[in-house]
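Here you go, sequence then predicted model.
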Amino acid sequence: MSSHASKKVIYAALVGNFLIAVTKFGAAIFTGSSAMFSEGIHSVVDTGNQGLLLFGMRQAKKPADKMHPFGYGMELYFWTFVVAILIFAVGAGISIYEGIQKTLEPHPVDNIHINYIVLGAAIIFEGFAFSVAYKEFNAARTKDNFFEEIQASKDPTIFTVLFEDTAAMLGLLVALVGIFCADYFQIPELDGIASIVIGVILALTAMLLAYEAKGLLIGEAASPDLVERVEQIAGDHPAIDGINETLTMHLGPRDILLNLSLDFRNDLPAGDLENVVSYLESTIKAEFPEIKRIFIEAQGGTEPSGSAN
């Protein structure tokens, strides 16, 4: 998926969440609804999260230097992990706290119709942001199973927004049901319980996002299809007797490090070996532009040598 598509999703979510946050807080102040206040906190956290993702994308584009010879691509993974922490600590924490307070000290929700109007508008805004994120997610899908695609994805910007928007839609529905039931049955504690449920939804979202971000941070290999094709390119060359090891790691969504350990023919002259290495590098990069760096190690029958880009 292109960087432009990722930014499109994030900007759509950022604008939508900002507008929703303003309307939710206005309704919460006017009506005294705990669930609406929790939803306002949720939207503020989401707005901040989109800002952090945009910052992470900007940092990831910084060129490599002496201190970071492989570049800054993994900055995006770090800021995705920070987003998960914020959702858990701020969004879930405040929502659960507010819900407990409202349950222990219940008070009726005033001007209930204001909440319905705001929640209805919020569902429309969130639905639009969700549709944009889901459309971009589907455009880049390579697997039929949704959760397998999430696990295989190396671009956290799309699935982060998708997770947030899904949690937001669920939270809005919970708030709507909680406020309605609190008013209809005259049980104001239900408004607080709805806030707690929203907090639990946010906590589960944060844990799932943190799990995915952790895998990217500690280093994930490229897709099996890419590795298989690279080994096929190397194995088909007549100068190579075998492949000892293929190591890959994503340094960013579109930045892969490749290390190949190859068994070259024993009678291959050193000059020819260099030509073969150059051919493999150019051929692999031509087919997979996301492979930015290739290290080739020669083993078996010749003195070890290496080539790096």
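That came through fine.

going forward, measure contacts and count neighbours with C-alpha atoms only.
Will do.

Could I get the full set of helices for the protein?
3-31, 34-60, 75-86, 93-104, 112-139, 146-152, 156-184, 189-217, 224-235, 270-287 (DSSP state H).

okay if I get these as a markdown table plus distance to residue 260?
Putting the helices of the chain into a markdown table (distance: least, Cα to Cα, whole Å) gives the following:
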| stretch | distance to residue 260 |
| --- | --- |
| helix 3-31 | 28 |
| helix 34-60 | 26 |
| helix 75-86 | 25 |
| helix 93-104 | 47 |
| helix 112-139 | 31 |
| helix 146-152 | 22 |
| helix 156-184 | 27 |
| helix 189-217 | 21 |
| helix 224-235 | 9 |
| helix 270-287 | 10 |
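
Same list (those) but as a markdown table, adding distance to residue 255 and mean neighbour count.
Shown next, in a markdown table, are those (distance: least, Cα to Cα, whole Å; neighbours: other Cα atoms under 10 Å):
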| stretch | distance to residue 255 | mean neighbour count |
| --- | --- | --- |
| helix 3-31 | 12 | 20 |
| helix 34-60 | 10 | 23 |
| helix 75-86 | 12 | 23 |
| helix 93-104 | 35 | 21 |
| helix 112-139 | 19 | 18 |
| helix 146-152 | 15 | 14 |
| helix 156-184 | 14 | 22 |
| helix 189-217 | 12 | 23 |
| helix 224-235 | 13 | 15 |
| helix 270-287 | 11 | 14 |
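
And the longest strand seen in the chain, how far out from the chain middle?
If each strand of the chain is counted by residues according to DSSP state E, the longest one is strand 240-252. Between the mean C-alpha point of strand 240-252 and the mean C-alpha point of its chain there is a distance of 26 Å (Cα atoms, centre = their mean, to the nearest Å).

what angle sits between it and helix 224-235?
Here strand 240-252 runs at an angle of 140 degrees relative to helix 224-235 (axes from the mean of the first three to the mean of the last three Cα atoms, to 10 degrees).

Please point out which parts of strand 240-252 sit buried.
Along strand 240-252, the positions that meet the burial threshold by neighbour count (16 or more other Cα atoms under 10 Å) are 240-243, 248-252.

hmm, who's touching that strand?
60, 70, 72-74, 76-77, 154-155, 216, 219-222, 227, 231, 234-235, 256-265 (Cα atoms under 8 Å, 6 or more residues apart in numbering).

thinking again about what came up before, farthest pair within the buried residues of strand 240-252?
Across those, the two members that end up farthest from each other (Cα to Cα) are 241 and 252, 32.1 Å apart.

Among the contacts of strand 240-252, which ones are in strands?
By the criterion of DSSP E, membership of the contacts of strand 240-252 in strands covers 256-264.

one more structure, for comparison:
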Amino acid sequence: MSGESPKAILYALAANTGIAICKYAAAAFTGSGSMFAEAIHSTADCGNQLLLLFGLRQSREPPTPLHPMGAGRAINFYSLLVALLLFFVGGAFSVYEGVHRLIAREPLQYAYVALAVLGISVVLEAFSLYGALREIRKGSPTKSLWRWARETRDSDLLVVAGEDIAALAGLAIAFAAVLLTVITGNPVWDACGSIGVGVLLMLISWFIAREVKSMIVGESASPEMRRDIEAFLRARPEIRGIISLITLQWGKEVVVAVQAEMIDYDHSRAMVEAINVIEADLQAKFPVVRWVFFEPDFVKR
């Protein structure tokens, strides 16, 4: 995410806190299992956003002898924690609550209150998702949402967008479940809605965890950035050919390791100076590239 990430997370935290309070009140007033599941979901979202804020703060810690490249990837760890919380606190508990109410068959009271709260929540969550999508479009204006989710290196933005999508879809399920309960008078629909919300949350959290795990293991820079860096290097007159190029996403920043065959120089000092110029120009063109490791070599012919 961009430098506006903390602001976006704070907005989402404030909105979800208000939504959670309304949902708990509506769940207690109506006895709706689907509403209670949604309240648990909103509570999990609040905790998740606090974890993301903490993770962003940790990722900005300066380099130390123990962590010479800084703590940029700390945000990936906290994003994984968020995905696990979304699975267990949001998803598994919602399924448990739905199964419990399916067995108990507790009647739903004041259903129109639940429907009103769910409708208001849809509007607020849609506004939050719009903010996340706007951030996504800033960096990837031409990509589909699915392609962006598979290729993004912004774990915190992936979590926020995933939570918002899960919230909207969950609200739609809960709204349909409560409405069917009102129409049929059968509380089974409400219990099934709670189970449906839980299953949805578990599926989305599994997807987020899988993507973030790949980032923790170590991913290259985005395909576009890697192509641009390679094209930049191949266009340099000082370089005869690229032997090897490795990029590594390190939180919000990128590590670049280059092995290249240089043109002929009269002495080693001139080659070192040429490499220094290439590294400075590379970092000027790609500000996210913080570390450049350049090895001159030659191709055996």
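Arrived safely. Worth saying up front: this structure is predicted, and the values here are computed from it rather than measured.

quick revisit: direction-wise, compare the longest strand of the first structure with strand 255-264 and give the angle.
Relative orientation of strand 240-252 of the first structure with respect to strand 255-264: 170 degrees, computed using the same axes, to 10 degrees.

Next, the mean deviation of strand 240-252 of the first structure compared to the second structure.
Average distance, strand 240-252 of the first structure versus aligned residues of the second structure after superposition (mean Cα distance after the TM-score superposition for the first structure): 1.0 Å.

Tell me what angle that strand forms with helix 189-217.
Per the same axes, to 10 degrees, the angle that strand 240-252 of the first structure makes with helix 189-217 is 140 degrees.

if we can go back for a sec, kindly give a single PyMOL line that selects the buried subset of the contacts of strand 240-252 of the first structure.
Selection command for PyMOL covering only the buried members of the contacts of strand 240-252 of the first structure, criterion 16+ other Cα under 10 Å:
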select buried, resi 60+70+72+73+74+76+77+154+155+216+220+221+222+227+231+234+235+256+257+258+259+260+261+262+263+264+265
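
Can you lay out the buried residues of strand 240-252 of the first structure as TSV showing distance to residue 173 of the first structure?
What follows is the buried residues of strand 240-252 of the first structure, written out as TSV (distance: Cα to Cα, whole Å):
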residue	distance to residue 173 of the first structure
240	60
241	61
242	58
243	55
248	43
249	40
250	37
251	38
252	35
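
Check these against residue 54 of the first structure and report the nearest one.
residue 252 (14.4 Å).

For the residue in the first structure sticking out farthest from the centre, give its distance to residue 39 of the first structure.
Distance to the chain centre peaks in the first structure at residue 267, reaching 48.7 Å (criterion: Cα atoms, centre = their mean). Note on residue 267 of the first structure: its distance to residue 39 of the first structure, by Cα to Cα, to the nearest Å, is 70 Å.

Ok, residue 54 of the first structure next?
Distance from residue 54 of the first structure to residue 39 of the first structure, by Cα to Cα: 23 Å.

One more: residue 268 of the first structure?
Going from residue 268 of the first structure to residue 39 of the first structure by Cα to Cα gives 68 Å.

Please apply the same query to residue 118 of the first structure.
Taking Cα to Cα as the measure, residue 118 of the first structure falls 11 Å from residue 39 of the first structure.

what does residue 228 of the first structure give?
47 Å.

Among the buried residues of strand 240-252 of the first structure, which one lies nearest to residue 148 of the first structure?
For residue 148 of the first structure, the closest of the buried residues of strand 240-252 of the first structure turns out to be residue 250, at 17.6 Å, with distances computed as Cα to Cα.

Map the closest one onto the second structure.
Using TM-score structural alignment, the partner of residue 250 of the first structure in the second structure is residue 249.

which residues are common contacts for residue 118 and residue 39 of the first structure?
Common neighbours of residue 118 of the first structure and residue 39 are listed as residue 24 (criterion: Cα under 8 Å, 6+ apart).

Any figure for the gap between the residue farthest from the centre of the first structure and residue 241 of the first structure?
In this structure, residue 267 of the first structure and residue 241 of the first structure are separated by 11 Å, where distance is defined by Cα to Cα.

How about residue 283 of the first structure?
When distances are taken as Cα to Cα, residue 283 of the first structure and residue 241 of the first structure turn out to be 18 Å apart.

Please apply the same query to residue 60 of the first structure.
Looking at residue 60 of the first structure against residue 241 of the first structure, where the rule is Cα to Cα, the gap reads 38 Å.

gap between stretch 159-170 of the first structure and the chain center?
Its chain's C-alpha centre lies 11 Å from the corresponding centre of stretch 159-170 of the first structure when counted by Cα atoms, centre = their mean.

what's the mean distance for it versus the second structure?
Relative to the second structure, stretch 159-170 of the first structure is 1.2 Å off (mean Cα distance after the TM-score superposition for the first structure).

what's that stretch aligned against in the second structure?
With the alignment judged by TM-score structural alignment, the segment of the second structure matched to stretch 159-170 of the first structure spans residues 158-169.

repeat for stretch 272-281 of the first structure
Under the alignment (TM-score structural alignment), stretch 272-281 of the first structure falls on residues 270-279 in the second structure.

mean per-residue distance, that stretch to the first structure?
Stretch 270-279 of the second structure versus its aligned partner: 0.9 Å mean (mean Cα distance after the TM-score superposition for the first structure).

Likewise for stretch 127-134 of the second structure?
Its matched residues in the first structure lie on average 1.5 Å from stretch 127-134 of the second structure after superposition (mean Cα distance after the TM-score superposition for the first structure).

Relative to residue 21 of the first structure, how far out is the residue farthest from the centre of the first structure?
According to Cα to Cα, residue 267 of the first structure stands 70 Å off from residue 21 of the first structure.
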